[in-house]
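J.: got a predicted model here, sequence first, then my questions.
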Amino acid sequence: MPSATYEPELDTTRPFRIRWTRDDCARFERDGLLTPGKYELIEGDILKSMGQNRAHINTVMTFIRWLFGMFGEEFVQGPGPIDVSLEDNPTSEPEPDAVVLSKPLSAFQTRNPRPDDIRLLVEISDATRYFDRGTKANLYARAEIVEYWSLDLVQRKLHVHREPRDGKYQRVTMHGEDESIASLATPESAILVSALLPPIKAE
């Protein structure tokens, strides 16, 4: 008599997930449950901002000083919120480390910079480097932000994302600290990646 084969049923039920919105976060801030600048809203998830170490803080300031020299202080936003695509905007409000704007900061008194206001976007990455090059890169590509730089402090490499199309960056290049790179916005002004990185700690 042939034996019966038992195949267990697969549980395809997805875990329950609440997708938070900007309106939710604004209400939480009013109620004292969230502190502005201490979290990011990314694809419906409220992400607590990680404490920044000294290398991260210093690198952000180094990058911003360089951007000031290239574009002028009035066209550079430090860490702060931006808008993304119309589809993602209700559930995402990222706060990149630096943004180069096509308009002066004074133009953004009551609203965030929108994707078409952004010439270059920068994230300084250590513990979040894979998230920044994955989830965030796709979020920025869907918004058609023309150029996104992710500086990896662990591997000491700069990842340059360009040509957003169909929700992905079609051209992604990696540059070591001995290589030079220029933004699309200032192709005549290159900088060594090492000049943007913190010094290597002495053994």
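T.: Done, it's in. Residues are numbered from 1 along each chain as shown.
J.: from here on, contacts and neighbour counts on C-alpha atoms
T.: Will do.
J.: any idea which helix is longest in this protein?
T.: Counting by DSSP state H, the longest helix found in the chain is helix 54-71.
J.: take a look at this one as well, against the first:
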Amino acid sequence: MEALAKWSIKNYHQMIEAGILQDRQVELLAGEIIEMSPEGAPHYMLGENTANYLKELLQNQAYVRFDGPITLANSEPEPDIAVVHLPRETYLQRHPYPEDVLLIIEISYSTLETDLGKKKTIYANNQIQEYWVIDMKQKNLIIFREPDQGDYIVRKEIKQGNVTLLAFPEITVSVNRLINA
């Protein structure tokens, strides 16, 4: 049986710096360099609108990153949205690490299997406390909380109403605004 070569974060960054991955839409997931699905206009607009909405809600409380990488143990995914600790200047020399991340949001149209499978496992293994998936086809929000041994103990699916963030329980987020942004 052939063995698949796994890449480290260091190897991945060296390839980026050398220009090997230039003009390629890829991310490092569990040591594998994976081609990212192209984003359609509705996906991009939903992501940008969601990021802007969260920026309004979380002003001066957190940094909302849109389509930017985060550095995990053996992965460097590029979630659609990452809500991370301030100050923003922390990320001038590096991407956010797991301890910086307050919330990850993936927007899913054609990537639901990956978002609910490989990415969920990666985020849970890295102790990301809260992970949301916006399912564009079903028009719902899937919330994962309490990471434990590569999975999440809590899973909720919501189509309407409001939700709060674990890190900011005083802030109310409109589910309708997220799934219809």
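T.: Cool, got the structure. Fair warning: this is a prediction, and the values are worked out from it, not measured in the lab.
J.: the longest helix of structure 1 vs structure 2 - mean distance after superposition?
T.: After superposition onto structure 2, helix 54-71 of structure 1 sits on average 0.9 Å from its aligned residues (mean Cα distance after the TM-score superposition for structure 1).
J.: so which elements touch that helix?
T.: Counting contacts by 3 or more Cα pairs under 8 Å, 6 or more residues apart in numbering; DSSP states H and E, helix 54-71 of structure 1 packs against strand 76-77, strand 98-101, strand 118-125.
J.: now tabulate those in a markdown table and tack on mean neighbour count and distance to Gly51 of structure 1.
T.: A markdown table is the format used below for the helices and strands packed on helix 54-71 of structure 1 (neighbours: other Cα atoms under 10 Å; distance: least, Cα to Cα, whole Å):
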| stretch | mean neighbour count | distance to Gly51 of structure 1 |
| --- | --- | --- |
| strand 76-77 | 24 | 20 |
| strand 98-101 | 24 | 17 |
| strand 118-125 | 22 | 13 |
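J.: how about those in CSV, adding distance to Met174 of structure 1?
T.: Converted to CSV, the helices and strands packed on helix 54-71 of structure 1 look like this (distance: least, Cα to Cα, whole Å):
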stretch, distance to Met174 of structure 1
strand 76-77, 24
strand 98-101, 19
strand 118-125, 14
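J.: what does His159 of structure 1 align to in structure 2?
T.: Counting by TM-score structural alignment, His159 of structure 1 corresponds to Ile142 in structure 2.
J.: same check on Ser194 of structure 1?
T.: Matched to structure 2 by TM-score structural alignment, Ser194 of structure 1 sits across from Asn176.
J.: give me every residue that touches the match of His159 of structure 1.
T.: With contacts defined as Cα atoms under 8 Å, 6 or more residues apart in numbering, Ile142 of structure 2 is in contact with Trp132, Val133, Ile134, Asp135, Arg155, Lys156, Glu157, Ile158.
J.: can you check Val99 of structure 1 too?
T.: Taking Cα under 8 Å, 6+ apart, we find Val99 of structure 1 in contact with Val76, Gln77, Gly78, Pro79, Ile118, Arg119, Leu120, Leu121, Val122.
J.: between all of those, which two are separated the most?
T.: Across the contacts of Val99 of structure 1, no pair lies farther apart than Pro79 and Arg119, at 15.5 Å, counting by Cα to Cα.
J.: and for stretch 72-88 of structure 1, what are the contacting residues?
T.: Here stretch 72-88 of structure 1 makes contact (Cα under 8 Å, 6+ apart) with 37, 43, 64, 67-68, 89, 92-106, 112-115, 139-140, 142-144.
J.: from those residues, which land in helices?
T.: Using DSSP H, these in helices are Ile64, Leu67, Phe68, Leu139, Tyr140, Arg142.
J.: if you rank the residues you listed by neighbours, which is first?
T.: Highest neighbour count within these: Tyr140, with 25 neighbours (other Cα atoms under 10 Å).
J.: map it across to structure 2 for me.
T.: Matched across to structure 2, Tyr140 of structure 1 falls on Tyr123, judged by TM-score structural alignment.
J.: from Val26 of structure 2, how far out is that match?
T.: Shown here: Tyr123 of structure 2 relative to Val26 of structure 2, a distance of 18 Å by Cα to Cα, to the nearest Å.
J.: give the contact list for the residue nearest the centre of structure 2.
T.: A centroid search over structure 2 (Cα atoms, centre = their mean) returns Pro79, at 3.0 Å, as the residue closest to the centre. Residues near Pro79 of structure 2 by Cα under 8 Å, 6+ apart: Phe66, Asp67, Gly68, Pro69, Ile70, Ile104, Ile105, Glu106.
J.: do that again at 7 Å, thanks
T.: Asp67, Gly68, Pro69, Ile104, Ile105, Glu106 (Cα atoms under 7 Å, 6 or more residues apart in numbering).
J.: appreciated, that's everything.
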